[in-house]
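# structural data only, the sequence is not supplied:
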C-alpha cells in the first residue's frame, strides 16, 4: 500500500510540474569543439573552403521535445579564414562581407521541426551583410552525455545553402559560384 501511495504521489508531482523544460547549452568555442565552415565552388572545378574563427552562441534542447529547441549564434565576420591572406582581405571588403560596416552576423531560430531519426529543420533569421532573411538549417543530433570533467554535453551538425545575392553580396563569381554552403558543427555544454 505504501509503495502504491508513493508511486501515485510521484506521478502526481510529475504531472503537476508539467513538461520538463529544455536544457540550456553554451556552445563550446573555447575548447575548439564548434565550427562554422563554408564552401563555395571555384569556377565549377573545385571547392574553396573556409571558416569563421570567432563566434559564440547558445541553444536549448530537449530530446523528447525537439520542437521546443532554440538556437542563437553571433559570429565576427572579420574572423573569416580561407587559408589565403589576400583572399581573406577581399572577403572582408564591401565586395563580400563588408566587415567594417557589418562586423557581426547572427542567426536566431524561429522554429524547429523534427524530420525523424535525430534530424530536424531549424528555421530562423540569418542576418548577414546587413540583410536579414529566413533560412532553414538541416540539422542532425550527434549525441549527448557526461564529459570527463563533470559536465554534460550535446552535439549537432547542420547545413544550409545561401544565395549570395540574397544577402546583398554583389561580387559575381560566375555561374558556378552563386551559392555558398554553410556547414556547422557544435558541441554545447549544459549550463
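It's in. Being a predicted model, the structure only gives us computed values, none of them experimental.
# from here on, contacts and neighbour counts on C-alpha atoms
Noted.
# which one's the longest strand in the chain?
In the chain, assigned by DSSP state E, the strand with the most residues is strand 131-146.
# contacts for that strand?
The contact list for strand 131-146 (CA atoms under 8 Å, 6 or more residues apart in numbering) reads 118-127, 152-160, 162, 166-168.
# now, of the residues you listed, which are buried?
119-127, 153-160, 167 (16 or more other CA atoms under 10 Å).
# what segments of the protein are strands?
Going by DSSP E, the chain shows strands at 23-27, 34-42, 46-52, 55-61, 70-76, 80-81, 104-116, 119-128, 131-146, 152-163, 179-190.
# excluding its backbone neighbours, what's nearest residue 36?
Once flanking residues are discounted, residue 36 sits nearest to residue 184: 4.7 Å by CA to CA, 6 or more residues apart in numbering.
# that neighbour: how many residues sit nearby?
19 (other CA atoms under 10 Å).
# circling back: let's have the strands of the chain in a markdown table, adding distance to residue 6.
Formatted as a markdown table, the strands of the chain follow (distance: least, CA to CA, whole Å):
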| stretch | distance to residue 6 |
| --- | --- |
| strand 23-27 | 27 |
| strand 34-42 | 44 |
| strand 46-52 | 53 |
| strand 55-61 | 30 |
| strand 70-76 | 36 |
| strand 80-81 | 58 |
| strand 104-116 | 36 |
| strand 119-128 | 38 |
| strand 131-146 | 30 |
| strand 152-163 | 30 |
| strand 179-190 | 31 |
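# one more structure, for comparison:
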C-alpha cells in the first residue's frame, strides 16, 4: 500500500512539473490608488490640459512565460473625469465631448498581445467610448512584479496610446494641435 501511495505521489508531482505554468489573474488595484488612467490634450498650442478618470475597475491575466496570452478588461466611469477645473469638467461631461448622460461608461477589452521584448510589447483591443467601438493599440512596458508587504503578489505595467477624438464621435474641434488625446495608463494588479 505504501509503495502504491509513493508511486501515486511521484506520478502526481511529475505531472505537476510537466504542466505548463498558467496565467495568473489580477484585480487592478484602484482601492489603494495604485492605478490611474490619465490624459493630456494640447491647449491652443501653448500648453496642455491634463486630467484623469477617478473611477474605474478591471482585471487582467498575465503570465511571464507566455505574455502572448495576456488579457485585459477595464470599465471606466466617464462622469469621473477630473481635469482639476470644475467648469471644464462639466463641459467635458457634456454632449460636446463625452456625453456622460448618454454614455456613462467606457470600456476596453483586449484582443491580443504582441511582445517586442521580455518586458514590453503592444496590447491590442477594442475601446468603446461615447458609443463608438474602435480597435486601438497600447504600447506597454512592465514595471515589475513580486510579493508585497501584505502577503499578496502584484504586477505593474505602464501603457501609452493616442486617441483621435473624431474617431469616437467627439464633435468639438479644439484646433489642429488638439485633435488627439495622449493617454497614460498606470496599472498595478493584485493577484486573486
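Nice, thanks for sending it over. These numbers come from a predicted model, not from an experiment.
# and residue 79 of structure 1, how far is that from residue 180 of structure 1?
Distance of residue 79 of structure 1 to residue 180 of structure 1, given as CA to CA, to the nearest Å: 17 Å.
# equivalent analysis for residue 90 of structure 1, please.
In this view, residue 90 of structure 1 and residue 180 of structure 1 are 16 Å apart by CA to CA.
# which one of the two has more residues nearby?
Counted by other CA under 10 Å, residue 90 of structure 1 and residue 180 do not tie: residue 180 has more neighbours, with 17 against 13.
# setting the sequence-adjacent residues aside, check what's closest to the more buried one.
Residue 180 of structure 1's closest residue in space is residue 40 (CA to CA, 6+ apart), at 4.8 Å.
# which position in structure 2 aligns with the one you found?
Alignment note (TM-score structural alignment): residue 40 of structure 1 maps to residue 41 of structure 2.
# wait, doesn't its match sit right on residue 180?
Yes: between residue 41 of structure 2 and residue 180 there is a contact at 6.8 Å, judged by CA atoms under 8 Å.
# longest helix of structure 2?
Counting residues, the longest helix in structure 2 under DSSP state H turns out to be helix 2-18.
# list the contacts for the alignment partner in structure 2 of residue 98 of structure 1?
By TM-score structural alignment, residue 98 of structure 1 lines up with residue 99 in structure 2. Residues near residue 99 of structure 2 by CA under 8 Å, 6+ apart: 92-93, 130.
# and those, which of them are in helices?
Using DSSP H, the members of the contacts of residue 99 of structure 2 that fall within helices are 92-93.
# which single one of the contacts of residue 99 of structure 2 is nearest to residue 16 of structure 2?
residue 130 (46.7 Å; CA to CA).
# so how far is residue 152 of structure 1 from residue 183 of structure 1?
In this view, residue 183 of structure 1 and residue 152 of structure 1 are 24 Å apart by CA to CA.
# which outside residues touch stretch 160-179 of structure 1?
Contacts for stretch 160-179 of structure 1 (CA under 8 Å, 6+ apart): 40-44, 95-97, 128-133, 135-138, 180-183.
# how far does it sit from the chain's center?
20 Å (CA atoms, centre = their mean, to the nearest Å).
# which residues touch the closest residue to residue 102 of structure 1 other than its chain neighbours?
In this structure, residue 102 of structure 1 finds its nearest non-sequential neighbour in residue 129, 5.7 Å apart by CA to CA, 6+ apart. If a contact means CA under 8 Å, 6+ apart, then residue 129 of structure 1 has 96-99, 102, 105, 167-169 as its contacts.
# now these as TSV including distance to residue 190 of structure 1?
What follows is the contacts of residue 129 of structure 1, written out as TSV (distance: CA to CA, whole Å):
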residue	distance to residue 190 of structure 1
96	35
97	32
98	34
99	32
102	31
105	24
167	33
168	36
169	36
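# ok, these vs residue 64 of structure 1, which is closest?
Nearest member of the contacts of residue 129 of structure 1 to residue 64 of structure 1, counting by CA to CA, is residue 105, at 30.5 Å.
# state the distance from the nearest residue to that closest one once chain neighbours are set aside to residue 139 of structure 1.
Counting by CA to CA, 6+ apart, residue 105 of structure 1 lies nearest to residue 128, which is 4.9 Å off, once chain neighbours are set aside. From residue 128 of structure 1 across to residue 139 of structure 1, the span is 20 Å (CA to CA).
# one more: residue 94 of structure 1?
Relative to residue 139 of structure 1, and taking CA to CA, residue 94 of structure 1 is found at 31 Å.
# and what of residue 9 of structure 1?
In terms of CA to CA, residue 9 of structure 1 sits 39 Å off from residue 139 of structure 1.
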